[in-house]
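*Asks:* sequence first, predicted model second:
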Amino acid sequence: MLKNDWELHHICLVVRDWNDTLDYYQSARMGVNVGPQVMYLDYRNGGPAEFYSNDKLPRTNGGSGPGKPLKVESKRERRKEEEKRKRYKFMDKDCQVGDLLLEIGQNRSIPLEGITHLCFNVPDINAETDKLLEKGCKLMSCITQSDIILENHIDTRKYGNVDISFRPPVLQHEQAWIDHVRSHPNLKDWKFHGIGIGIRDLDKAVEYWEMLDIIDFQSETEIDSNSLAPINVSSESMESNFKARVRVGQVGSVAFEFIQPLEGASIYHESLDSRGEGVADIAFKVADLEKEAATMIYRGMPVVFNGKPKNGPAFACFDARENNGNILVKLIQRD
């Protein structure tokens, strides 16, 4: 079921050093540092926020694995963390990339960096949460203020390792902040399209997400690198020779592209090898792909995969993984 009343608020990228990532986005001219979010200005008279975390669930990670923790916490460190969770203080650094708010979280001990969740503003958090809980999902965490739910995280990580969170509709102060941020003169005219998710079993992933009843899938397609028409975005020849199964679905306005590699080496094989299932790329539609590609290459992000399918727009994937939580940036030619 297409969720027309779900409005994307942000996607969250968790890295070990958020300053490095923010600096990377700004120095590459992809985004603008916009500081912490201001949602709590609209709830400042309600007292401190409380944070609940379901400790029975695996911690948020940028992939399903393989991957070994960088650090093993001591019992003392775990107790300190539990005390922090009892009284929640919202901390984030954010980057505006085109019309996308990229929330950047820092966790120095996270085993695998990457995109962890997408947050949607919905008319009724309780109703949307209950629907997913009835489908067998678990509540990962909840931020409340008095009797108001400010954000719920629902565990939808079974296939694709990405969870969904809900917030209430945007109110006055936050809307003013959003409008101000999006008017920044240095922002690129990029329109957020969606995420590409590396998956091991496409059929099981589609069955699971259809069961959640929050996505509308298109018919299955195939990526065959040999069938893509060449486009003029790079002087370097692309040697990729691979095939993959693909299903694209809409969650609100966001495209979820599930990709199961079949044969040959590819960026999606690399993503599965390095993080397990999880978000491999974030995609934007642009007015002039060739112009944007020249800028990206000049800024040190080489093209790793590009072309024009028979029934679709030209695209190019850029290697921003080293400083971007192991996430590629994909640009798609707008109509």
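*Replies:* Noted; the coordinates are in hand.
*Asks:* make it CA atoms for all contacts and neighbour counts henceforth
*Replies:* Fine.
*Asks:* any chance you could map the strands in the stretch 151-300 of the chain?
*Replies:* 163-167, 191-198, 216-217, 221-224, 243-251, 254-263, 278-286 (DSSP state E, counting those that start in this stretch).
*Asks:* next up, a second structure to put side by side with the first:
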Amino acid sequence: MDRFGGLLGIGPWEIHRFEPPALTDRTFRGEDGEFSMVLALAQLGDTMIELIEPLEGPSIYTEHLEDHGEGLHHVACFAFDDPHAVVETFEDAGMPVLQSGNYDGVEFWYVDTADELNGAIFETAANVDAIPKPDATYPD
């Protein structure tokens, strides 16, 4: 957060702990998932910047860190009227869901678009306006 704030003036950050019991219905590569993570969210104009720290369990985040180190992982769009249909369209085109879950009523999916988007995964979500208040902010 300090690097992004110092270099680009991004902040303040909202910190969310995505873990049970608020994090449910987790899947990873088609199986039940056991992952959890901390997200730091900040706005840069109309663009949301999201930093993710994996906490436990195998996930697309731990895979990325092991394979590439820190860096750009995914792009996201939450502006769809029917994100379920968007995910289905990707799946029908041969791009499966890599990871998904539900965070306190906010459903999210990461789709395997790495070949199509030069290594970047695509994320979408439903009900993003229901995301709970942050667990913390930075700076305080």
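*Replies:* Looks like it arrived, so ask away. Since the model is a prediction, treat every value here as computed from it, not as a measurement.
*Asks:* got a markdown table for the strands of the stretch 151-300 of structure 1, with mean neighbour count and distance to Glu270 of structure 1 too?
*Replies:* Shown next, in a markdown table, are those (neighbours: other Cα atoms under 10 Å; distance: least, Cα to Cα, whole Å):
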| stretch | mean neighbour count | distance to Glu270 of structure 1 |
| --- | --- | --- |
| strand 163-167 | 23 | 22 |
| strand 191-198 | 24 | 9 |
| strand 216-217 | 18 | 25 |
| strand 221-224 | 15 | 16 |
| strand 243-251 | 20 | 13 |
| strand 254-263 | 22 | 10 |
| strand 278-286 | 25 | 9 |
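*Asks:* and of those strands, who's closest to Pro309 of structure 1?
*Replies:* Nearest to Pro309 of structure 1 among these is strand 221-224; the distance by Cα to Cα comes to 8.3 Å.
*Asks:* compared with structure 2, how much does the closest one deviate?
*Replies:* Mean deviation of strand 221-224 of structure 1 relative to structure 2 after superposition (mean Cα distance after the TM-score superposition for structure 1): 1.8 Å.
*Asks:* corresponding residues in structure 2 for that strand?
*Replies:* Using TM-score structural alignment, the residues of structure 2 aligned to strand 221-224 of structure 1 are 16-19.
*Asks:* and if you look at stretch 129-146 of structure 1?
*Replies:* Residue span in structure 2 matched to stretch 129-146 of structure 1, by TM-score structural alignment: none.
*Asks:* now do stretch 13-27 of structure 1
*Replies:* Using TM-score structural alignment, stretch 13-27 of structure 1 pairs with nothing in structure 2.
*Asks:* now the strands of the stretch 151-300 of structure 1 in JSON lines, with distance to Ser27 of structure 1?
*Replies:* As requested, those are exported to JSON lines (distance: least, Cα to Cα, whole Å):
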{"stretch": "strand 163-167", "distance to Ser27 of structure 1": "30"}
{"stretch": "strand 191-198", "distance to Ser27 of structure 1": "20"}
{"stretch": "strand 216-217", "distance to Ser27 of structure 1": "37"}
{"stretch": "strand 221-224", "distance to Ser27 of structure 1": "33"}
{"stretch": "strand 243-251", "distance to Ser27 of structure 1": "31"}
{"stretch": "strand 254-263", "distance to Ser27 of structure 1": "27"}
{"stretch": "strand 278-286", "distance to Ser27 of structure 1": "19"}
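*Asks:* how about residues contacting the match of strand 221-224 of structure 1?
*Replies:* Contacting residues not belonging to stretch 16-19 of structure 2 are listed as 35-40, 103, 134-136 [Cα atoms under 8 Å, 6 or more residues apart in numbering].
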